[in-house]
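[1] Fold the following for me, if possible:
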Amino acid sequence: MERGLMHSKIILIGGVPGVGKTSISGFLARELGIDIMLSGDYLREFLRPLFGDNPLIQKSVYDAWQAYGQKTDENIVKGYIDQAKIMMAGIDRILIRAIENGENLILETLYFLPEMLSEKARNNVHMFYLYIGDEKLHRDRLVDRINYTHKNSPGTRLAEHLYEYRNIMEYSMMRSSEYNVKIIDTSNYEEARRTILEMIVKGESRYA
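    Just a heads-up that it's a prediction; the model follows:
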């Protein structure tokens, strides 16, 4: 932790749709008494008008590959990286603001590439990347999420793009592993959230 900064609980949770980011963020907020919980989805909606018709941010992440021609694994990741450069810059600013103000904060986001965060953010934030190893379970969770967290956002549409999401997931996991991010399989939801809470309380999930 940077010298002179107050010890606050700032938590960054990454993962593609359906892995439990929103549910686990809510659980952590309740258990840790954190009042500020932000979603990267809303940050993206805020940014979109600022970019006009620029397809770089206007397209959904599962369609961002179109800027590179054919839908290949490589182009899916390229499109994701392009959008992540914009999103991670905004996320970094939010984290730095929370660090400097000594505020407790949880931010959950699809866009998660730790190399795009400043060293100050990485050194003062608890970082987790969530995934589901079993593809069928992942699909089922996407379809079922309308019953829990996203009441007006049927997961069936997102499940149609599970291939793209899982490509993004695998790339983000690879990058996260290089920055000591805790990578958590949420197949067992109850166990995963207990593990994350314990790591935060013990201070085991900081980069520094």
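[2] drop to CA atoms for contacts and neighbour counts, all remaining ones
    Noted.
[3] Might you calculate how far the longest helix along the chain sits from the centre of the chain?
    For the chain, the helix with the greatest residue count under DSSP state H is helix 73-101. Centre-to-centre, helix 73-101 and its host chain are 10 Å apart (C-alpha atoms, centre = their mean, to the nearest Å).
[4] Which of the residues in that helix are classified as buried?
    75-84, 86-88, 90-92, 95-96, 98-99 (16 or more other C-alpha atoms under 10 Å).
[5] going on from it, what's the next piece of helix or strand?
    strand 105-109 (DSSP states H and E).
[6] What are the contacting residues of that following strand?
    For strand 105-109, the external contacting residues (C-alpha atoms under 8 Å, 6 or more residues apart in numbering) are 9-16, 21-22, 25, 29, 34-41, 98.
[7] can you check stretch 8-18 too?
    21, 25, 95, 98-99, 102-112, 124-131, 138-139, 141-142, 145, 158, 165-166, 168-169.
[8] Buried members of those into PyMOL, please.
    Buried residues among the contacts of stretch 8-18 (16+ other C-alpha under 10 Å), as a PyMOL selection:
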select buried, resi 21+25+95+98+99+103+104+105+106+107+108+109+110+111+112+124+125+126+127+128+129+130+131+138+139+141+142+145+158+165+166+168+169
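[9] where do the strands sit along the chain?
    10-14, 36-39, 105-109, 126-131, 182-185 (DSSP state E).
[10] now the angle between strand 105-109 and the longest one, please.
    Taking axes from the mean of the first three to the mean of the last three C-alpha atoms, to 10 degrees, one finds that strand 126-131 is oriented at 30 degrees with respect to strand 105-109.
[11] In terms of secondary structure, what does strand 126-131 contact?
    Under the contact definition 3 or more C-alpha pairs under 8 Å, 6 or more residues apart in numbering; DSSP states H and E, strand 126-131 sits against strand 10-14, helix 162-177, strand 182-185.
[12] Please convert those to JSON lines, extending it with distance to residue 56.
    Formatted as JSON lines, the helices and strands packed on strand 126-131 follow (distance: least, C-alpha to C-alpha, whole Å):
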{"stretch": "strand 10-14", "distance to residue 56": "20"}
{"stretch": "helix 162-177", "distance to residue 56": "16"}
{"stretch": "strand 182-185", "distance to residue 56": "28"}
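[13] so which of those is the most packed in?
    The highest mean neighbour count among those, using mean count of other C-alpha atoms under 10 Å, belongs to strand 10-14: a mean of 25.
[14] one more, for comparison:
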Amino acid sequence: MIMVKGKVENNEYKEPFSKGILARSLVVTDMGADDAYKIAAEIESKLTRENIDEITIPDLTQLIIRYLEENYPVFAEKYKKWRIIRKTKEPLIILIGGASGVGTSSMAFELASRLGLKNLISTDMIREVMRKIVSKELSPVIHKSSFNAFESIRTPTTSIDPVIEGFINHVDVVNVGVEAIIERSLKEGISTIIEGVHIVPGFVSRELMENNNIVEFTLIVDDEDIHKGRFYSRCRRPWVKRSLQTYLDNFDTIRKTQDFMIEQAHEFDSHIINNVDVVKTIDIMINDITERYGDVSVNKQS
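    Now for the predicted structure:
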């Protein structure tokens, strides 16, 4: 049996080499799960052929990198960047926004699983907390959904679509909580994913967004039929309280909020992803994170 030696707070430990754990770490390099497990098995065979029955984590990491460089150079570069991300003390803040029904929650969960991040926060939860703090009389828009907040505007303007005005007011209130979580995560050095309809490019302060640790994505669904079909899937889940008819009745306003988010994403340089294929969306996000955040980490460590 091959044993891997590690150290935590100056205390040494040993554990068996695991192809499964190695394969999961390789998946982040954009290779499929089957390929990752195959390469992990190849590395295990290499250790066995070389009669290595005990190896330190740093030595194992270097062996993996050399093996990838010799046999899978494209994956090697991504793996090296990801190792830098995992080792750096700098927190990673991932913002995933999108209109109702485009799949921000599902993608955030998948991304957190792939990257091994434990801190995943929904803006819907932030909104619920703020509803307990801010009364309906003081801020009626926050007690509505993002797509029908316009119904609670006391004095609507004439210069903007009322749906968008209500959406902007709704997002503005929730954004107070979003910024607080970002600031706390940066201060405490905690990597965090924040997802939801309230993640709209241009609303988080420029001072915060200038921090290179923050990566923002805007998910959309171009095809209206596919978008509408997502609500049928969502409402089959037993924990979803809102009825399908509510979403269908408000579908046009939901599409308006998506159009607004696309405009904002173009203006504020948020990465727009047409979220039709789960695997493709996750791969795009991971590629963007490893390219942008990996380069930042290299610069900070050099």
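[15] Superposed, what's their TM-score?
    Here the TM-score for the pair of chains, by TM-score structural alignment, normalised by the length of structure 1, is 0.86; 201 aligned residues with a C-alpha RMSD of 2.5 Å.
[16] that older thread, what packs against the longest helix of structure 1?
    Counting contacts by 3+ C-alpha pairs under 8 Å, 6+ apart, helix 73-101 of structure 1 packs against strand 10-14, helix 40-47, helix 55-58, helix 119-123, helix 162-177.
[17] how about residue 184 of structure 1, what's its match in structure 2?
    The alignment partner of residue 184 of structure 1 in structure 2, by TM-score structural alignment, is residue 273.
[18] ok, back up a step: I'd like to know which of the strands of structure 1 is closest to residue 152 of structure 1.
    In terms of C-alpha to C-alpha, the element of those nearest to residue 152 of structure 1 is strand 36-39, at 16.2 Å.
[19] ok, average deviation of the closest one from structure 2?
    Strand 36-39 of structure 1 differs from its equivalent in structure 2 by a mean of 0.5 Å after superposition (mean C-alpha distance after the TM-score superposition for structure 1).
[20] counterpart of that strand in structure 2, which residues?
    Under the alignment (TM-score structural alignment), strand 36-39 of structure 1 falls on residues 119-122 in structure 2.
[21] now that stretch, how far from the centre of its chain.
    Stretch 119-122 of structure 2 sits 9 Å away from the centroid of its parent chain (C-alpha atoms, centre = their mean).
[22] ok, now stretch 64-82 of structure 1?
    Distance, stretch centre to chain centre, for stretch 64-82 of structure 1: 19 Å (C-alpha atoms, centre = their mean).
[23] Residues touching that stretch, excluding its own?
    Contact with stretch 64-82 of structure 1 is made by 56, 61-63, 83, 111, 164, 167-168, 171, as judged by C-alpha under 8 Å, 6+ apart.
[24] Could you take those and lay them out as JSON lines, with extra columns for distance to residue 201 of structure 1?
    Output for the contacts of stretch 64-82 of structure 1, formatted as JSON lines (distance: C-alpha to C-alpha, whole Å):
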{"residue": "56", "distance to residue 201 of structure 1": "38"}
{"residue": "61", "distance to residue 201 of structure 1": "33"}
{"residue": "62", "distance to residue 201 of structure 1": "35"}
{"residue": "63", "distance to residue 201 of structure 1": "38"}
{"residue": "83", "distance to residue 201 of structure 1": "32"}
{"residue": "111", "distance to residue 201 of structure 1": "25"}
{"residue": "164", "distance to residue 201 of structure 1": "34"}
{"residue": "167", "distance to residue 201 of structure 1": "32"}
{"residue": "168", "distance to residue 201 of structure 1": "29"}
{"residue": "171", "distance to residue 201 of structure 1": "28"}
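[25] so where is stretch 20-27 of structure 1 in structure 2?
    With TM-score structural alignment as the criterion, stretch 20-27 of structure 1 aligns to 103-110.
[26] and the helix or strand harbouring residue 74 of structure 2, what other elements does it pack with?
    Assessed by DSSP H and E, residue 74 of structure 2 sits inside helix 73-87. For helix 73-87 of structure 2, the packing partners by 3+ C-alpha pairs under 8 Å, 6+ apart come out as helix 57-71, helix 278-301.
[27] redo that, cut-off 6 Å
    In terms of contacts (3 or more C-alpha pairs under 6 Å, 6 or more residues apart in numbering; DSSP states H and E), helix 73-87 of structure 2 is packed against helix 57-71.
[28] quick check: the helix it packs on aligns to which part of structure 1?
    Alignment note (TM-score structural alignment): helix 57-71 of structure 2 is unmatched in structure 1.
[29] Under the alignment, what does residue 246 of structure 2 map to in structure 1?
    Residue 246 of structure 2 maps onto residue 157 in structure 1, by TM-score structural alignment.
[30] Oh, that last question was meant for residue 201 of structure 2, not what I typed.
    Aligning on TM-score structural alignment places residue 201 of structure 2 opposite residue 114 in structure 1.
[31] count of residues packed around the nearest residue to residue 35 of structure 1 once chain neighbours are set aside?
    Nearest non-adjacent residue to residue 35 of structure 1, counting by C-alpha to C-alpha, 6 or more residues apart in numbering: residue 29, 6.7 Å away. Each residue near residue 29 of structure 1 was counted by other C-alpha atoms under 10 Å, and the total is 18.
[32] same check, this time on residue 134 of structure 1
    Neighbours around residue 134 of structure 1, by other C-alpha under 10 Å: 10.
[33] Just tell me what it corresponds to in structure 2.
    For residue 134 of structure 1, the residue aligned by TM-score structural alignment is residue 223.
[34] One more: residue 104 of structure 1?
    Match for residue 104 of structure 1 (TM-score structural alignment): residue 191.
[35] ok, now residue 11 of structure 1?
    Match for residue 11 of structure 1 (TM-score structural alignment): residue 94.
[36] Pull up the gap between the closest residue to residue 133 of structure 1 other than its chain neighbours and residue 10 of structure 1, please.
    Closest residue to residue 133 of structure 1 apart from its sequence neighbours, by C-alpha to C-alpha, 6+ apart: residue 185 at 6.6 Å. In this view, residue 185 of structure 1 and residue 10 of structure 1 are 21 Å apart by C-alpha to C-alpha, to the nearest Å.
[37] which one is the equivalent of residue 87 of structure 1 over in structure 2 nearest to, not counting chain neighbours?
    When structure 2 is aligned by TM-score structural alignment, residue 87 of structure 1 is paired with residue 174. Excluding its sequence neighbours, the residue lying closest to residue 174 of structure 2 (C-alpha to C-alpha, 6+ apart) is residue 127, at 5.7 Å.
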